[in-house]
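Enquirer: Got a predicted structure plus its sequence, pasted below:
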Amino acid sequence: MNHFYGKSFLKEIDFSAAEINYLIDFAIHLKSLKEQHIPHQYLAGKNIALLFEKSSTRTRSAFTVAANDLGAYPEFLGKNDIQFGNKESVADTAKVLGSMFDGIEFRGFKQKVVAALAADSGVPVWNGLTDDWHPTQMIADFMTLKEHFGSLTGLTLTYVGDGHNNVANSLLVTGAILGVNIHIGAPTELQPAAAVLAVAQKAAARSGAKLLITTDPAAAAKGADALYTDVWVSMGEEVDYAERIKLLLPYQINPKLLAQTGKKSTIILHCLPAFHDTHTTIGAQLLHKYQLDALEITDDVFQSKQALVFQEAANRMHAIKSIMAVTLGNLFIPESIFTE
């Protein structure tokens, strides 16, 4: 019996708290098997298509290693290999790929593309990131919280910065589903869309999660068990950098904001890449131009013992492995786990 078998993983709001918790716990279990060198080839002989409209380090690496560990064969198809709607419709592409592959990962721009792939391919499709949602990141993020704190119950996660991007959307709804309090500190024009907030509020009414959306970074940080941020400009987004930096500088994670949590135990999360120093070409250019030492997070906080960003990054692989294994593997998962 496998409750998840054949399902796609397109966005968090398609899943219950019990289901998301199962994915997190199974990811922790698979991580333990990997550390003990115990084979877990639940997808032996399966073929996986990895479709990347947007480039990636963590997502591509995580899906590739996860597929290999599970005994599957991953095939990378980059933006020059797939041209949705350009030479071939998404529906036609989906039907062709579905006839050859057992599962499809998609990382790109439009949510409607990943939804169309799931509708027309006939195989499980996994969202590696779209402009709207980043669900595989969420399993890794809440897995990291659970590993560190032992439980998710009663935790408060504060996200500061660009509050209307895919990571902010996903944190808001996933926390609301799981009963984790979510605070978002962002300027008015970069706060979550009303439709996303409405979905989160509905989920929070069921779970008891407390949601706070505020322009005050100190109010957002108060009581946070985890402080989370992301880059200030998303891939493919065309904005005035000077204006965006000026708008978001008050929301930078730095020692002052960290102190405003009022907790010594607060951890730092970031989905990476991060502009915390000048050791990247883009970072160096931006920081020199605007005479800054860092953008969304200062180097001292990023390098501190409280920052679990590399544990979080490593957990992407285990989280993705969990998602692929339960939706494509013949696992026995008792139905009773999901009765709420």
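Expert: Right, received. Where do you want to start? Remember, it's a predicted structure, so these values are computed and weren't measured experimentally. Numbers count the residues shown, from 1 in each chain.
Enquirer: going forward, measure contacts between C-alpha atoms and count neighbours the same way
Expert: Fine.
Enquirer: what about the nearest residue to residue 13 once chain neighbours are set aside, how many neighbours?
Expert: Leaving out its chain neighbours, the residue that sits closest to residue 13 by C-alpha to C-alpha, 6 or more residues apart in numbering is residue 173, at 6.8 Å. By other C-alpha atoms under 10 Å, the residues close to residue 173 number 28.
Enquirer: want to compare, so here's the second one:
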Amino acid sequence: MSTIRHLVSIKDLTNEEFEILVERAEYFKKIFKSNDSNEFQKNHLKLLGRTIALIFTKRSTRTRISTEGAATFFGAQPMFLGREDIQLGVNESLYDSAKVISSMVSCIFARVNVHDDILQLCKYSSVPIINSLCDTYHPLQAICDMLTIKEHLDYTKNKLKLAWVGDSNNVINDMAIACLKLGIDTAIATPPGVEMDDGIITAGQEICAANGSKLLVTHDSVEACTGANILVTDTFVSMGEEYAKEAKLKQFKGFQIDENLAKHADPNYKFMHCLPRHQEEVSNEVFYGEHSIVFDEAENRLYAAMAVIDIFVNENGKFEHVKKQA
């Protein structure tokens, strides 16, 4: 029996595997935009009559739409299972839930609160588990972000620097590793008292030692943004942290990406945000300005989901099959 490949975080992938995922997302975007009926039909037959489960214990907009759209593209029926729909870890153990659900579907996209839930699902599931967000990682966002950067600034031809200004969270954990794997220098600025995960820093430093990328972790937002080609931020108050909103906003005062901070970046910088966005994170002038590519970024979540389904489900996690096709 072959080993099941799950998608838990970007750091679990080799550099080449991650590049293949981004390229595959780019490939499916071209097909989707072409409206080629023959290509649509060929791909639609790949999972015709199958079901893909979406276990979401946290609400979502982009993740749900993109995942359901990607499943439908391949002919599968997406089945949304919210926290009010099933008894995941409540009246039924994760073991029981994983065993039952995976016996009836071809893949499980799981958007959960804690990272251990993803690990438990991977341990007991008989089909691929795709981490659609947990408190530690967000790999689907990293795939779509790298596709967006490739489209606008082409990291294959240009040496780039990405600056993150904001919290230490699941988005930057995967984004930092993704950037470094692709040779994009990464600078992370968090407020004093907010530190990056030691495991992410260690993994990032190992990648830098192997391919010459640079990783800077600082509490100085100007230092991080100086000369940056891409500026990125995210919510300061994550889902489930609403109780600490007042304290968090006080801690993050001065970390909004506005035109004054953006002046330190490259003149042709691009601004990214995974959404939803709040005013304290980025000014209207930057978010809706000429440098912003946030809506291209949001759309690319669809093609990231397509790439993941194609490789982890259609190709049973065998990246070498996709490489040969290319």
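Expert: Structure received. Here the structure is a predicted model, which is why all the values come from computation and not from measurement.
Enquirer: before we move on, back to that, secondary structure element holding the residue nearest to residue 13 of the first structure?
Expert: helix 166-178 (DSSP states H and E).
Enquirer: The next helix or strand after that helix vs the second structure, mean deviation?
Expert: Per DSSP H and E, helix 166-178 of the first structure leads on to strand 181-185 as the next helix or strand towards the C-terminus. Aligned to the second structure and superposed, strand 181-185 of the first structure gives a mean residue distance of 0.7 Å (mean C-alpha distance after the TM-score superposition for the first structure).
Enquirer: Go through the next helix or strand after strand 181-185 of the first structure and flag the buried ones.
Expert: Next helix or strand after strand 181-185 of the first structure toward the C-terminus (DSSP H and E): helix 194-207. Residues 196, 197, 200, 201, 203, 204, 207 are the ones in helix 194-207 of the first structure that count as buried (16 or more other C-alpha atoms under 10 Å).
Enquirer: Now which residue in the second structure aligns to residue 77 of the first structure?
Expert: Matched to the second structure by TM-score structural alignment, residue 77 of the first structure sits across from residue 81.
Enquirer: Pretty sure residue 56 is one of the things that match touches, is it not?
Expert: Yes: the pair residue 81 of the second structure / residue 56 is scored as a contact, 6.2 Å apart, by C-alpha atoms under 8 Å.
Enquirer: the more surrounded of the two?
Expert: Neighbours were tallied for residue 81 of the second structure and for residue 56 using other C-alpha under 10 Å; the higher tally belongs to residue 56 (24 against 16).
Enquirer: any idea how far that one is from residue 318 of the second structure?
Expert: 26 Å (C-alpha to C-alpha, to the nearest Å).
Enquirer: Check residue 205 of the second structure too.
Expert: As judged by C-alpha to C-alpha, residue 205 of the second structure and residue 318 of the second structure stand 27 Å apart.
Enquirer: Assign a three-state SS to the match of residue 77 of the first structure, would you?
Expert: strand (DSSP: H, G, I helix; E, B strand; the rest coil).
Enquirer: which residues does it contact?
Expert: Neighbouring residues of residue 81 of the second structure by C-alpha atoms under 8 Å, 6 or more residues apart in numbering: 53, 54, 55, 56.
Enquirer: The first one maps to what in the first structure?
Expert: Right, the one you point to is residue 53 of the second structure. Aligned partner of residue 53 of the second structure by TM-score structural alignment: residue 49.
Enquirer: so its match sits right up against residue 104, yeah?
Expert: Yes: shown here, residue 49 of the first structure and residue 104 form a contact pair, counting by C-alpha under 8 Å, at 4.7 Å.
Enquirer: which one of these two has more residues nearby?
Expert: Legend: neighbour count by other C-alpha under 10 Å for residue 49 of the first structure and residue 104, higher for residue 104 (27 against 22).
Enquirer: what lines up against that one once you look at the second structure?
Expert: Residue 104 of the first structure maps onto residue 108 in the second structure, by TM-score structural alignment.
Enquirer: what does residue 206 of the first structure give?
Expert: Match for residue 206 of the first structure (TM-score structural alignment): residue 210.
Enquirer: can I assume residue 4 of the second structure is in contact with residue 315?
Expert: No: using C-alpha under 8 Å, residue 4 of the second structure and residue 315 do not qualify as a contacting pair, with a distance of 11.0 Å.
Enquirer: Which one's more surrounded, these two?
Expert: Neighbour totals were compared for residue 4 of the second structure and residue 315, and residue 4 leads with 17 against 14 (other C-alpha under 10 Å).
Enquirer: What's the local residue count around the residue lying closest to the more buried one once chain neighbours are set aside?
Expert: Of all residues not flanking residue 4 of the second structure in the chain, residue 128 sits nearest, at 6.2 Å (C-alpha to C-alpha, 6+ apart). Residue 128 of the second structure: 24 surrounding residues under other C-alpha under 10 Å.
Enquirer: Which position in the first structure pairs with residue 128 of the second structure?
Expert: That one, residue 128 of the second structure, aligns with residue 124 by TM-score structural alignment.
Enquirer: how much space between its match and residue 188 of the first structure?
Expert: 37 Å.
Enquirer: and if you look at residue 171 of the first structure?
Expert: From residue 171 of the first structure to residue 188 of the first structure the distance is 18 Å (C-alpha to C-alpha).
Enquirer: who touches both of residue 49 and residue 104 of the first structure?
Expert: Counting by C-alpha under 8 Å, 6+ apart, the residues touching both residue 49 of the first structure and residue 104 are residue 97.
Enquirer: Appreciated, that's everything.
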